[in-house]
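**Q** dropping the sequence and predicted coords here.
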Amino acid sequence: MTDPCSAAFAIPGDIATLTGGYIYERRLLEGLRALGHDMQHLELPASFPDPDPAQMAQAVAALRGVDPARPLILDGLVFGAIDTRGLAGVRAPVIAMCHHPLALESDLAPARRDHLFRTERDNLELARHVLVPSPHTRRILIESYGVPAGRITVARPGTDRPRLPPAPVAPPLILSVGILHPRKGHDILIEALSQLPELDWQAVIVGNPWDTAHAARLARLAAASPVAGRIRLAGRVSADELERLYASASIFALATRFEGYGIVFDEALAHGLPIVSCRTGAVPDTVPPQAGLLVPPEDAQALAEALRALLTDPARRQQLQRAASDAGHRLPGWDRTAREASRVIQQIAADDRPAGGAGMGD
């Protein structure tokens, strides 16, 4: 067996940031190190995908400084936005990490969306390989960005087993987890909950205030809701508190406008929670049909009706709970994610190794 080779992983800002993408990359970095790879962690400016010229120059210089013998995994917030000419000067073989194309983000001005599409499309031509979290993102890159199928590997996120047994509270807790950003659709969820005043429930929305203006808008929407006393915007919580909330919940709800994968859905399945979400992006591929109710995005009334169906029919809710629990038990761990990425790194290192020369891990 080939010895694990050296590689690098470039990530913008604090790797401990609480988003699905950062959790994925932190666990991947840890997993690759556990497999024996000498992984250089390169911290780039946190401003990506919107760096100023000085930060762009700093990132390009850092990437150009990576040893060409180290395959370089480049985070999608950077890869999709970095100057193409700067990226072309990077000597290390680049492995793009694409959770979902940046041009598919919510609330982008048309000119900004077009710029991100063109930049990411051009940059993908420079990547030796691409890692994606889902078959859905793989299809987008093939069909809309022209990436050859053979240059894309799906490295599905892993899942940790719950640390607490289910202990649902009364009234039933509807739990939503996702950064406070327009794409996550918490505004739609609040609107849907506002249509259920006659039912008995409580709701908690957990999420890092990624977009401060949107977080403030959500607070105003919740305060103005006729059910304001039953909706709690918890913001960022500790891992222990999040585990307690999952154990206490009866329903997981996320009115997302788009997901390249959606790690929180796997977390909900692992905790045996029926899911109410939207038929968009990778969600239908991630949420088994027996374990959730999916409605069109941007449709608060349809979301409210799905929540109503589970709140008023305990037998149906229990049926979805059992299916969610069964699906959750079958989810892979993070070790498999690392092994998929490791195979890509090893193959690129082998392809670049001089004929008859020593391996990088030798």
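**A** Alright, I've got the coordinates. Since this is a predicted model, take the numbers as computed values, not measurements.
**Q** hey, let's count contacts and neighbours off CA atoms from now on
**A** Noted.
**Q** quick one: which helix or strand includes Pro68?
**A** Assigning secondary structure by DSSP states H and E places Pro68 outside every helix and strand.
**Q** okay, pairing it with this:
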Amino acid sequence: MTSGPSVRFLAPEGVDDPRRVSGGNVYDRHIRDGLAARGWTVEALEVADAGEAASALRGADDDTLVLVDGLVAGWVPAALEEEASRLRLVMLAHMVVAAFPDATAAAVDAERRALGVARAVIVTSRWTAGELVRRGLTDPSRITVAVPGVQHVDAGAPASDKALLCVGVLAPHKGQDTLLDALARLRTPDWTCAIVGSSEPFPRFAAAIAEHAAAFDGRVQLTGVLDEDGLAAAYDRSALLIAPSRVESWGMAIADARARGIPVVGSEAGGIPDALAGGGGLLVRPDDPAALADALEKWMSDPPLRARLRREAVVARTSLPTWSDTVADVARALEAA
């Protein structure tokens, strides 16, 4: 009996940890499990630091196909360069480090070096692909776009049209400060907003968000990280998702909302416009609290607009890729490498 293809997959530690929920972890988990379901032998190695990542690369047999999460790749550019001649390296780029205004020169250089030795690059949006090419970080012939899939969920009507939701790690690039500034401008009463996400990676920013949120007298709730059931319940309670990011490759929260037919107000940044293609969303200028507040006022005060966006969101969900589609795209890229 002929065995299927095999791949060594290097991902950050905690892919399955419910306390470390992130879009990247969700994506990595679906790829790992989806490839195995398609008959691949997947040697999944979770690494905690540069030392473990370098050891995992150096310990691989010659000609091994190695899929490296972009976060891990950024830790070990030198090891990737050393091993590139004997391993078939494929990089999974969830983001473009160089696109972040606060990215360090070292991180940008590490990204450039890692991409430079990858035989193939898998990205999660067309925007990411275009940005990598525009910055001269890789050749378009080496890129495969594999957008995040969804699991369709039949969601009921929310209790209130004014129940707002924002999902994502509390971080400057996610723009929760812009959201709070926008909420402070709202004239429509009785709205609520749940902000879901970890406060650990950027503690100073998260502390400032918590201080600002406390001024809203309970209308803004910071939930921290929610497990799968808790997050599903948060979506069920919400009428509108807000994605105020300054930089975003795609937006897993947007995909989750669209899988439920929930409209989205998102910033016109990165891959968000692509993620909202097909309707069911409003786009606003990034880092513009007044523009975001105006969009939220329109949502809460205009019943025909709400009805239209909901209809569009329900229609759009039928054309969303599934995780099976995503895994198939990744498998083709790996096979070609």
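**A** On my side now, so go ahead. Keep in mind it's a predicted model, so treat the numbers as computed, not measured.
**Q** after superposition, what's the TM-score here?
**A** The pair, once superposed, lands on a TM-score of 0.93 when counted by TM-score structural alignment, normalised by the length of structure 2; 330 aligned residues with a Cα RMSD of 1.7 Å.
**Q** show me where the stretch 1-150 of structure 2 has its helices.
**A** 23-37, 50-58, 70-75, 77-83, 105-117, 126-134 (DSSP state H, counting those that start in this stretch).
**Q** just name the most buried of these.
**A** Between the helices of the stretch 1-150 of structure 2, the one whose residues have the most neighbours on average, counting mean count of other Cα atoms under 10 Å, is helix 70-75 (a mean of 23).
**Q** what is that one packed up against?
**A** Helix 70-75 of structure 2 is packed against strand 6-12, helix 50-58, strand 88-93, helix 105-117, with contacts defined by 3 or more Cα pairs under 8 Å, 6 or more residues apart in numbering; DSSP states H and E.
**Q** that older thread, which one of the helices of the stretch 1-150 of structure 2 lies nearest to Thr192 of structure 2?
**A** Using Cα to Cα as the criterion, the shortest distance between Thr192 of structure 2 and these is 24.4 Å, found for helix 23-37.
**Q** I'd like the helices and strands packed on helix 70-75 of structure 2 as CSV, with distance to Leu283 of structure 2 appended.
**A** CSV is the format used below for the helices and strands packed on helix 70-75 of structure 2 (distance: least, Cα to Cα, whole Å):
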stretch, distance to Leu283 of structure 2
strand 6-12, 32
helix 50-58, 39
strand 88-93, 25
helix 105-117, 29
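**Q** how close does the residue mapped onto Asp62 of structure 2 from structure 1 sit to Arg138 of structure 1?
**A** Using TM-score structural alignment, the partner of Asp62 of structure 2 in structure 1 is Pro68. The gap separating Pro68 of structure 1 from Arg138 of structure 1 is 27 Å, by Cα to Cα, to the nearest Å.
**Q** thinking again about what came up before, to Gly270 of structure 2, which of the helices and strands packed on helix 70-75 of structure 2 lies closest?
**A** Taking Cα to Cα as the measure, the helices and strands packed on helix 70-75 of structure 2 were each checked against Gly270 of structure 2, and strand 88-93 came out nearest at 14.1 Å.
**Q** and the angle from the closest one to helix 50-58?
**A** Using axes from the mean of the first three to the mean of the last three Cα atoms, to 10 degrees, the interaxial angle of strand 88-93 of structure 2 with respect to helix 50-58 works out to 140 degrees.
**Q** with structure 1 overlaid, how far apart is strand 88-93 of structure 2 on average?
**A** Comparison of strand 88-93 of structure 2 with structure 1 after fitting gives an average deviation of 0.6 Å (mean Cα distance after the TM-score superposition for structure 1).
**Q** read off where that strand ends up in structure 1.
**A** Mapping strand 88-93 of structure 2 onto structure 1 (TM-score structural alignment) gives residues 93-98.
**Q** what sits up against that stretch?
**A** With Cα atoms under 8 Å, 6 or more residues apart in numbering as the contact definition, stretch 93-98 of structure 1 has outside contacts at 68, 70-76, 79, 124, 126-133, 137, 348.
**Q** swap in 6 Å and give it another go.
**A** Contact with stretch 93-98 of structure 1 is made by 71-76, 127-132, as judged by Cα atoms under 6 Å, 6 or more residues apart in numbering.
**Q** can you check stretch 308-321 of structure 2 too?
**A** Contacts with stretch 308-321 of structure 2, where a contact means Cα under 6 Å, 6+ apart, come from 149, 258-259, 261, 263, 278-280.
**Q** check the offset of that stretch from the chain's centre.
**A** For stretch 308-321 of structure 2, the gap between its own C-alpha mean and the chain's C-alpha mean amounts to 20 Å (Cα atoms, centre = their mean, to the nearest Å).
**Q** check stretch 202-216 of structure 1 too.
**A** For stretch 202-216 of structure 1, the gap between its own C-alpha mean and the chain's C-alpha mean amounts to 16 Å (Cα atoms, centre = their mean).
**Q** and it, end to end?
**A** Separation of the first and last residues of stretch 202-216 of structure 1 by Cα to Cα is 21 Å.
**Q** for that stretch, which positions count as buried?
**A** Across stretch 202-216 of structure 1, burial judged by 16 or more other Cα atoms under 10 Å covers 202-210, 214-215.
**Q** same check, this time on stretch 162-180 of structure 1
**A** Residues 162, 166, 168, 172-180 are the ones in stretch 162-180 of structure 1 that count as buried (16+ other Cα under 10 Å).
**Q** which residues sit against stretch 160-174 of structure 1?
**A** When contacts are defined by Cα under 6 Å, 6+ apart, stretch 160-174 of structure 1 is touched by residues 200-203, 247-252.
**Q** quick check: end-to-end length of it?
**A** Across stretch 160-174 of structure 1, the straight-line distance between its terminal residues is 21 Å, by Cα to Cα.
**Q** and the helix ranked longest in structure 1, how far out from the chain middle?
**A** Counting residues, the longest helix in structure 1 under DSSP state H turns out to be helix 334-352. Its chain's C-alpha centre and that of helix 334-352 of structure 1 lie 20 Å apart, by Cα atoms, centre = their mean.
**Q** angle of that helix against strand 6-12?
**A** Relative orientation of helix 334-352 of structure 1 and strand 6-12, computed by the same axes, to 10 degrees: 120 degrees.
**Q** so which elements touch helix 334-352 of structure 1?
**A** Here helix 334-352 of structure 1 is seen to pack against helix 20-34 when contacts are counted using 3 or more Cα pairs under 6 Å, 6 or more residues apart in numbering; DSSP states H and E.
**Q** give me the range in structure 2 that the helix it packs on lines up against.
**A** Matched against structure 2 by TM-score structural alignment, helix 20-34 of structure 1 falls on residues 23-37.
**Q** average distance between that stretch and structure 1?
**A** For stretch 23-37 of structure 2, the mean distance to aligned residues of structure 1 following superposition is 0.6 Å (mean Cα distance after the TM-score superposition for structure 1).
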